[in-house]
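> No sequence on hand, only this structure:
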């Protein structure tokens, strides 16, 4: 049984994906940041429908109801002091460059991006009552860590738009709102986020994301990644790092997918 509190957002990682959740390689296609205030995840439901038929006397002769279903979730991400590349990553807006080619802003567009989206991973703090079990033998030394675990949230968002901006004698935050979608082509993901053995070896999700799932929530002892340099967007490599025998989905002759994602190349932020 997993019981854990959700206290404080520790880290956020956004990875560019297509409309099926497949990670998209590119020069500025992922970012890890502390520069966010909150993430709200609100379900949008298909309400239950009452089915009823009355007979000629006006009495109910057939009664039933359809079950409610989750259609998707509304996402509201509030940002503070973030690089403009993150906004571009979410909604496809054009970067504004200075005379040296460095990103200094963004320019809006009329069309809302829906062909691509982002995989959003969020780590939350909060100590659970079972984070420090009493050891039964000395095997605990082989897997010793900080003793801290995290709440891990994974979802897939698209159709992000920038909310109201109020400039006044107060702090102004940027708010991005979008909707979730199923990301079955994320599979087990390109990142190491859960333990794969008793030694707490960081690895990929143990079970692939399916075509019916918009949200994954679990407890993990694997610490969140550090922010990318300058909290800038970094190059994402997929085909060049997931090579035999480290396959993303599996090899041509039935070889299994890699349990541990290969390391990405050193991050050199792309303007």
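Good, I have the coordinates. Note that the structure is a prediction, hence the values are computed from the model and not measured.

> Going by C-alpha atoms from here, please, whenever you check contacts or count neighbours.
Noted.

> Quick check: closest non-adjacent residue to residue 213.
residue 182 (5.5 Å; Cα to Cα, 6 or more residues apart in numbering).

> Quick check: chain neighbours aside, which residue is closest to residue 180?
Of all residues not flanking residue 180 in the chain, residue 157 sits nearest, at 4.3 Å (Cα to Cα, 6+ apart).

> re the thing from before, pretty sure the residue nearest to residue 213 contacts residue 17?
No. Contact criterion Cα atoms under 8 Å: residue 182 and residue 17 do not qualify, at 11.3 Å.

> which of those two has more neighbours?
More neighbours surround residue 17 than the other of residue 182 and residue 17, with 25 against 20 (other Cα atoms under 10 Å).

> For the more buried one, list the residues it contacts.
Shown in contact with residue 17 (Cα atoms under 8 Å, 6 or more residues apart in numbering): 23-24, 116-119.

> Comparison target below:
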């Protein structure tokens, strides 16, 4: 599958990470959903400073182009489902509970800059060979991983006669401790057995992208556990 085409976004999973960018294990560590419109990943790049030596007569004696510096991605997620669990993981703001102890809402209090969340996106692959590979089960997906997104915050919200959409913004960080991750997201042998990533994502990296034949997780309206070995 050398020329995959992205058909459409399918599923997103967010996972709570600690102050060092490591997955937080436990029963309330992640949330999976598919009720979203788009996920934007805008590269944040410093163009650098050009160096130019110009003589008094106007002739350019020497020139060196500035080296761009990659700062990460500015993330913008547009979604529809107002899930308290999702908002708590991504913004760090507290939940509001009902009489039965279940989350029914959330408070908007502050922006959490020290911890954050990981975000994974599965997008369906379009192509005649998506189901012909020996390791393919029910298709193939482009898998995107941003292992550490910080400063999650909700954008403006307007409620009226039109459909309402919420916007979550954040920025990726490098130096996280995601490693190979806690999930089975790729085939690890010729039979197509699902397992963790075969190589850890580098500590200086902000995003990983690859093709996988392992199905995305099923959406849920509740926390999903993160099991760490």
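That came in fine, so what should we check first? As the structure is a prediction and not an experimental result, all values here were calculated from the model.

> sorry, back to before: now, the contacts of residue 17 of the first structure that are in helices?
Among the contacts of residue 17 of the first structure, DSSP state H puts none in helices.

> Residue 181 of the first structure -> the second structure?
Under the alignment (TM-score structural alignment), residue 181 of the first structure maps onto residue 173 of the second structure.

> can you count the residues close to its match?
With other Cα under 10 Å as criterion, residue 173 of the second structure counts 23.

> what's the closest non-adjacent residue to it?
residue 148 is the one closest to residue 173 of the second structure (Cα to Cα, 6+ apart), at 5.6 Å.

> host element of that neighbour?
Per DSSP states H and E: residue 148 of the second structure is located in strand 141-154.

> how far off strand 141-154 does the helix or strand that that strand is followed by point, in degrees?
Downstream of strand 141-154 of the second structure, the first helix or strand assigned by DSSP H and E is strand 166-172. If you take axes from the mean of the first three to the mean of the last three Cα atoms, to 10 degrees, strand 166-172 of the second structure sits at 100 degrees to strand 141-154.

> Show me what strand 166-172 of the second structure is in contact with.
72-80, 82, 146-157, 206.

> so the helix or strand just after that strand matches what in the first structure?
Proceeding C-terminally, strand 166-172 of the second structure gives way to strand 186-187 as the next helix or strand, assigned by DSSP H and E. Strand 186-187 of the second structure lines up with residues 194-195 of the first structure when matched by TM-score structural alignment.

> average offset between that stretch and the second structure?
Once superposed with the second structure, the aligned residues differ from stretch 194-195 of the first structure by a mean of 0.5 Å; criterion: mean Cα distance after the TM-score superposition for the first structure.

> related to what we said a few turns ago, other SSEs contacting the strand holding residue 148 of the second structure?
Strand 141-154 of the second structure makes packing contacts with helix 84-91, strand 116-126, strand 166-172, strand 208-212 when contacts are defined by 3 or more Cα pairs under 8 Å, 6 or more residues apart in numbering; DSSP states H and E.

> ok, back up a step: and the buried ones among the contacts of residue 17 of the first structure, selectable in ChimeraX?
This is the ChimeraX syntax for the buried subset of the contacts of residue 17 of the first structure, where burial follows 16 or more other Cα atoms under 10 Å:
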select :23,24,116,117,118,119
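
> Mind filtering the contacts of residue 17 of the first structure down to those shared with the second structure?
Contacts conserved in the second structure for these, using both residues aligned by TM-score structural alignment, their matches' Cα atoms under 8 Å: 23-24, 116-119.

> does the residue of the second structure most remote from its centre count as helix, strand or coil?
Centroid-distance maximum for the second structure: residue 57 at 52.9 Å, with Cα atoms, centre = their mean. Secondary structure, DSSP: H, G, I helix; E, B strand; the rest coil: residue 57 of the second structure is coil.
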